[in-house]
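Q: Take a look and give me a structure for this.
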Amino acid sequence: MKYRTIATMQVSALGLGCMGMSEFYGATDAAQSLRTLEAAYHAGVTLFDTAESYGNGDNERLLGRFLAGRRQRVQVATKCGIVREPGQYERRIDNSPAYIRQAVEGSLARLGTETIDLYYVHRIDPNAALEETIGTLADLVDAGKVRAIGLCEVTPATLRRAAAVHPIAAVQSEYSLWTRDPEDGLLEACAELGTAFCAYSPLGRGFLTGKFDAATPLAPNDFRSFNPRFTGENLQANLKIAETVRRLAAQKGCTPAQLALAWLLAQGEHVIPIPGTKREAYLRENLGAVDLTLTPVEVAAIGAALPPGIAAGQRYSAEGMKGLNA
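A: Have a look, this model is predicted:
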């Protein structure tokens, strides 16, 4: 494993997104997920990403089972700010100090730990004072409940405003070969401020792996079944993107997933992709990207073949778009 830096922490160059182990991507299997977490740990993965809203806390509980006896050798990132009713996709955004304090206590209990390594504001509440939100998190750092503060889906201006109150260790936003929004100043702002950038959905929710079969319907409890990029005319247009990634990967002698992740790793030493999977085979495939070297010419060629704005459709449904790029 190779390593990168978040605040004072050395973390694996690829983290593991745990969301799909509990919700959003069809059937779940706790035993299978625990085996995948174990395999990630033994392969050198140290950064594990979750949130209180994933599975109504079940994802944190699952990760807590895995963490027992390993806590000092890994870093845990979790989040607050998205509030959902169990089993419902609809959400509201809450950044109130009372909610944040209650949320962190809940996460600590479910994870079975005394300190959260990286605590993100999952979405920014436009009706809350950002300085008060960051000040509340800073108090949690002073209390030893949180080691470092992160923000999700923010603009460069919001990041700089927050960093004026307290150092922001990491920003987490969607970033991949079909979602390149962070290139519009956010990656640069992170580098300028010494803030790590954690890229979620770096494989386009599985689409960029080439394993997505448009002829096979998605399960009703798979949120991609109502994601604009996976339906109708958008889907047909986006299949050309997956084919381009397959072609480029074949030229490089790697899998599409490895190419997509290696391209992200090449965007800067502060970029840390966190691909999610609940299957050990996909985990091992993804980890192969760490040893895949792309030359600057190859990085540029891949980016040119899949330019910003190439994907058809919004990243989420209207409900999921709440709080993005805030």
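Q: Could you use CA atoms for every contact and neighbour count after this?
A: Noted.
Q: any chance you could map the helices in this protein?
A: 30-42, 58-67, 97-111, 130-142, 156-163, 186-193, 232-252, 256-265, 280-287, 296-305 (DSSP state H).
Q: Nearest to residue 199, out of the ones you listed?
A: helix 256-265 (8.2 Å; C-alpha to C-alpha).
Q: residues in contact with residue 143?
A: Shown in contact with residue 143 (C-alpha atoms under 8 Å, 6 or more residues apart in numbering): no residues.
Q: what about the residue most central in space within the chain, distance to residue 277?
A: In the chain, the centroid-proximal residue (C-alpha atoms, centre = their mean) is residue 200; its distance is 2.6 Å. Going from residue 200 to residue 277 by C-alpha to C-alpha, to the nearest Å gives 12 Å.
Q: same deal with residue 92?
A: Applying C-alpha to C-alpha, the value for residue 92 to residue 277 is 26 Å.
Q: got it, and residue 174?
A: Per C-alpha to C-alpha, residue 174 is found 16 Å from residue 277.
Q: Over to residue 108?
A: Distance, residue 108 to residue 277, by C-alpha to C-alpha: 23 Å.
Q: burial measure for the closest residue to residue 311 other than its chain neighbours, as a count.
A: In this structure, residue 311 finds its nearest non-sequential neighbour in residue 178, 5.5 Å apart by C-alpha to C-alpha, 6 or more residues apart in numbering. By other C-alpha atoms under 10 Å, 25 other residues sit near residue 178.
Q: run this one through as well so I can compare:
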Amino acid sequence: MTKRSINQRPVKAVGLGCMSLSWGYGTLPSREYATTLLNRALDLGYDHLDTANIYGMGHNETLIGEALKGRRQEFFLATKMGIVIEGEKRGVNCRPENIRRCIDESLARLQTDHVDLYYMHRRDRDVPIEESVGAMADLIRQGKIGSIGLSEMSAETLRRAAKEHPIAAMQTEYSPWTREPEIAVLDACAELGTTFVAFSPVARGVLANGVQDAGALTDKDLRRMMPRFNLENWPANRALVDAFCEIASELEVTPAQLSLAWVLSRGEHVVAIPGTASIAHLEENIARADWTIPAEAAARIDALINERTVHGPRYSEAMQRTIDTEMFA
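A: Presented below is the predicted three-dimensional model:
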């Protein structure tokens, strides 16, 4: 598969987001199945795994540590800190003392002495970004992390952070269905030599044709809280998906493969980390990773699905206030 790089380390263009093995999209796989899936990922050639300390409140990191014990040298490992959940309350803490505490807890769960990439999961508006980045730079000097990443932050914040220390990666949601990175962050990453890591590159399963009826999503599925899946917006969005699937059929790829190819076509500094709790989807996502989307097809997708045609914002107003990314008017 095509290689790109994070912090000058080559990685496959398609990595694996591990969140859905522990949290987020309804019914979770058994630990046995999740262990099999993670090992199958490495066997298939996945070499970039992404997790976070809040995925299942430590469950995901623990799962990776146990499932891939003895295979740590086979993959680039990224995790995140900063989001704090206490009961129903959710906040952000990127103070230096919390950063230091969280990395030690993550390393213990992951059963490793270092991670290759450590993200601030969200911006802490009570702490200067330079102060948080400085604390993370100390972790590099201590050998606990290999590089620094930011998640769901703006181009302005990225530039401020990069003046303190080089930023290896910026992770933000990106697909034909979510275009906000095109406002400024994609270009800022290219300018600064920062890899753009696209999460939800198949639009939370939508552009994999994985959501037929949004009303049937379970109570534990986080998509139920997203405006694009409500009764008002979903019918129009589902019509976009049907047209997208027709393009995929014409090109003889699956909808998921088409969405991934579109994301990867946006720049050589872009990598994608689709998540899945299905071994079949794991295999599908990597099977055509070297396929290049024709320019004409990319243009059709751009015209079909974009910030003007998708109905509803990606987050509720309350959730949007917790992130630092640019928004379309």
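Q: What does the TM-score come to for these two?
A: Here the TM-score for the pair of chains, by TM-score structural alignment, normalised by the length of the first structure, is 0.96; 324 aligned residues with a C-alpha RMSD of 1.4 Å.
Q: if we can go back for a sec, quick one, which of residue 92 and residue 277 of the first structure is more surrounded?
A: Neighbour count, other C-alpha under 10 Å: between residue 92 of the first structure and residue 277, residue 277 has more, with 22 against 14.
Q: which residues does the more buried one contact?
A: Counting by C-alpha under 8 Å, 6+ apart, residue 277 of the first structure touches 16-18, 20-21, 283.
Q: same thing but 7 Å
A: 17-18, 20, 283 (C-alpha atoms under 7 Å, 6 or more residues apart in numbering).
Q: Pretty sure the residue nearest to residue 311 of the first structure sits against residue 314.
A: No: if you go by C-alpha atoms under 7 Å, residue 178 of the first structure and residue 314 don't touch, sitting 10.9 Å apart.
Q: Next up, the contacts around residue 196 of the second structure.
A: With contact set as C-alpha under 7 Å, 6+ apart, residue 196 of the second structure has these partners: 169-171, 186, 189, 269-271.
Q: Distance check, it against residue 92 of the second structure.
A: For residue 196 of the second structure, the distance to residue 92 of the second structure equals 22 Å [C-alpha to C-alpha].
Q: before we move on, the earlier item: rebuild the helices of the first structure as CSV, extending it with distance to residue 324 of the first structure and mean neighbour count.
A: Converted to CSV, the helices of the first structure look like this (distance: least, C-alpha to C-alpha, whole Å; neighbours: other C-alpha atoms under 10 Å):
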stretch, distance to residue 324 of the first structure, mean neighbour count
helix 30-42, 29, 17
helix 58-67, 22, 21
helix 97-111, 19, 17
helix 130-142, 15, 18
helix 156-163, 12, 18
helix 186-193, 13, 17
helix 232-252, 21, 17
helix 256-265, 20, 25
helix 280-287, 26, 18
helix 296-305, 23, 14
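Q: could those go into a markdown table alongside distance to residue 224 of the first structure?
A: A markdown table is the format used below for the helices of the first structure (distance: least, C-alpha to C-alpha, whole Å):
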| stretch | distance to residue 224 of the first structure |
| --- | --- |
| helix 30-42 | 20 |
| helix 58-67 | 19 |
| helix 97-111 | 27 |
| helix 130-142 | 31 |
| helix 156-163 | 28 |
| helix 186-193 | 26 |
| helix 232-252 | 11 |
| helix 256-265 | 18 |
| helix 280-287 | 19 |
| helix 296-305 | 25 |
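Q: Looking at those, which is nearest to residue 319 of the first structure?
A: Of all those, the one in closest proximity to residue 319 of the first structure, counting by C-alpha to C-alpha, is helix 232-252 (18.4 Å).
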